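> no sequence for this one, just the structure:
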């Protein structure tokens, strides 16, 4: 006879069906984790709020812009692991209390950032203290801080797949909750809110790139969908950051700028022709005039960012801004071409992969650049290898072996 147990109304559904006692550990109870079952707690994620349509453009010259701009961000529908972001829980997880896992994540965020970032970014410790202080004041910042920490932990220990899975799921859950809190609060940029808003958008920008990195482990379609999904988010983040930046004191601006600088990139600062051959090939291609224009605009933007990267290297400076600037700057028409997998569009994306590759020492970028270029080579095949010669050379891609040196 099976041993009776005390009933738990808050236990997971799997344990209830199995008629065993649930310890109610989240995001996955111990019984389910130990037996390899998918705990129903993993699906306990807030419903994504509906997207808010942009107001129609007005040509009226009498309209007065708001002195306190507000940008509503839409959660990314990227859930790494079992469970659905569209599952409707019986209770609102926004009311959940923080547990021991979250205390651990907060400790790790403060004391164990990636070794690379601590070594290359002066003043990081002071910035972390500022972020934690704002996290205790602002709930959506706290959840994004914890989500960021969980995402980092999901890639830290490569030998513990179960822990990686748990942290990845919790990172997605916390990110979704942070975005929901932000959207519900609908903060207006002001002297009181600009700092937490800026911290939130900065962390979320990194986290969004990490989501694309996770997609890159699947296939090219997943990466393209992830990038396309991230572009409007990056645009919203940059709009918030720009609105808040002007409200910072010169001292605070200086602190952020010093922390964002990194060690100079080891690149050839005399070269200024990364995209010259690509522009020539596009001009001589069979694309329509309008399509050539769309593609050349994306290439010109990319070349300008390569130029800025070299200038920063010559000044012994560097930062991550170019990665976001290109995503924000490309036109919707070009994004549509990428989604259609037009060969010329994918090749431009491979050139952008070189820029990602140069930031591979950041944990949330990792080998995304290499993976992206590899997937594009596999999609296009030998017929386009001349077009891909430069990005392949930059990441030492061996086309015969189909791998990297």
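Arrived safely. All of these numbers come straight from a predicted model, not from anything done at the bench.

> please make it C-alpha for all contacts and neighbour counts, starting now.
Will do.

> quick one: the helices in the stretch 301-405 of the chain?
Using DSSP state H, counting those that start in this stretch, the helices of the stretch 301-405 of the chain run over residues 321-329, 332-339, 343-357, 368-380, 389-394.

> let's bring in a second model and compare:
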């Protein structure tokens, strides 16, 4: 809908892109709207978007079997197919990224919109902002600093509205509005403004841009529960927008170093795994998970494999293994907060090649993804919920029988709601384990 933006670099990897949002196609819209991939209202002589931007409006496609006077755009009783091949009606029910044009007339200023935004900001100030942090280190940032910084950043302001709306829906905080519809609208508007602010990142706005990126990641994760998993596909929109934060970090790294007093610098210092590649990818961390890398004769013939692919699998397993070591340390000193922090930033720190393999639905990549989602039982945040359990179970249903043995541990974990020790064969062992509930606030 807004196209895609690509940041220049990411630590140790190539760039990430924000996912495109589906929109309702306009077959006979003007040339500029089709190029921008936004819905054209086909008004003559100038459509609403060209008029708003004072741009030249060119209609170079003629309608067939009807004219613009016969029927208004989108008046057909048959739903138009979206880019994903799912009808507009179906997509609205299952995808968090429905078609919302931030320049549509009903999104513009009105009394109803002002009242809704006041309601959303009140919810964020009193409940949502306080419910986001995974530890005390970030409480003030989300509860107090974010609303203040939003006064100078439309992207951050819209992200706050989007997050408050989905919070109201999931936790039944306010039923006076359609939470999912409102969330989708402000999410689209936030992404639109975020794209612009990233291109203009500077010492004046880098904190707001970073905070917006974080809230958007939470929004994407919160809406995973509403996505269509029939047939199963990886949650690519979440992976891509989360991975974009890594590229954003690289783009603003010089500014962060120049401002050690900023909250972004403080959060970076408190999360050394972001820049410590040895700790992140230490081969010793994946001991006990090597069976996931085993390949039989059939795999050797048919499975895509080279040094880069092997490295992508190994380093991702090392990262996951590092989290498990925090939860089952030899000295018994469980570091739950650090484990939770590492789970949240997972798509930011794994290598892009692994994300590519996941996007291609390679079975081994999906198995590893299932291990990640299973460990989310340690989270009790409302925006995480039981998404991990849903993803693990659907990955298991999707993969052929030969991969099921590797999935025994993730399946046991999500059923028990506990992190269990792993045998060398990938089976869950009985004995001491960390029981962590997965509830919603």
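Okay, I see it. This structure is a prediction, so every number in the text was calculated from the model and none was measured.

> hang on, the earlier thing: what would the helices of the stretch 301-405 of the first structure look like in JSON lines with mean neighbour count and distance to residue 254 of the first structure?
Output for those, formatted as JSON lines (neighbours: other Cα atoms under 10 Å; distance: least, Cα to Cα, whole Å):
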{"stretch": "helix 321-329", "mean neighbour count": "17", "distance to residue 254 of the first structure": "16"}
{"stretch": "helix 332-339", "mean neighbour count": "16", "distance to residue 254 of the first structure": "34"}
{"stretch": "helix 343-357", "mean neighbour count": "22", "distance to residue 254 of the first structure": "26"}
{"stretch": "helix 368-380", "mean neighbour count": "22", "distance to residue 254 of the first structure": "30"}
{"stretch": "helix 389-394", "mean neighbour count": "18", "distance to residue 254 of the first structure": "34"}
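
> dump those to CSV, plus distance to residue 70 of the first structure.
Listed next are these as CSV, based on distance: least, Cα to Cα, whole Å:
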stretch, distance to residue 70 of the first structure
helix 321-329, 18
helix 332-339, 22
helix 343-357, 30
helix 368-380, 32
helix 389-394, 39
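
> right, and these - which one's nearest residue 223 of the first structure?
Nearest to residue 223 of the first structure among the helices of the stretch 301-405 of the first structure is helix 368-380; the distance by Cα to Cα comes to 7.6 Å.

> residue range for that closest one in the second structure?
Across the second structure, the stretch matching helix 368-380 of the first structure (TM-score structural alignment) is residues 387-399.

> got a list of contacts for the matching stretch?
Applying Cα atoms under 8 Å, 6 or more residues apart in numbering, the external contacts of stretch 387-399 of the second structure come out as 224-225, 229, 231-232, 363, 366-367, 370-371, 373-377, 404, 407, 410-411, 414-415.

> off-centre distance for stretch 238-249 of the first structure?
Relative to the centre of its chain, stretch 238-249 of the first structure is centred 20 Å away, using Cα atoms, centre = their mean, to the nearest Å.

> apologies, that question was intended for stretch 384-392 of the second structure.
Relative to the chain's own centre, stretch 384-392 of the second structure is displaced by 14 Å; criterion: Cα atoms, centre = their mean.

> swap in stretch 187-205 of the first structure?
17 Å.

> ok, and for it, which residues are buried?
Buried positions in stretch 187-205 of the first structure, judged by neighbour count with 16 or more other Cα atoms under 10 Å: 187-190, 194-205.

> what's residue 194 of the second structure aligned with over in the first structure?
In the first structure, the residue paired with residue 194 of the second structure is residue 182, using TM-score structural alignment.

> again, but for residue 213 of the second structure
In the first structure, the residue paired with residue 213 of the second structure is residue 201, using TM-score structural alignment.

> element containing that match, please.
Element membership of residue 201 of the first structure, judged by DSSP states H and E, is helix 194-215.

> what angle sits between that helix and helix 321-329?
Relative orientation of helix 194-215 of the first structure versus helix 321-329 (axes from the mean of the first three to the mean of the last three Cα atoms, to 10 degrees): 90 degrees.

> who touches helix 194-215 of the first structure?
The contact list for helix 194-215 of the first structure, computed with Cα under 8 Å, 6+ apart, reads 78, 80, 131, 134-135, 138, 140-141, 144-145, 148, 151, 187, 189, 222-223, 226-227, 230, 234, 237-238, 240-241, 243-245, 247-248, 363-368.

> before we move on, the earlier item: distance of the match of residue 213 of the second structure from residue 131 of the first structure?
Per Cα to Cα, to the nearest Å, residue 201 of the first structure is found 12 Å from residue 131 of the first structure.

> ok, now residue 375 of the first structure?
To residue 131 of the first structure, residue 375 of the first structure is 37 Å away according to Cα to Cα.

> what residue in the second structure is paired with residue 355 of the first structure?
If you follow residue 355 of the first structure across to the second structure using TM-score structural alignment, you land on residue 375.
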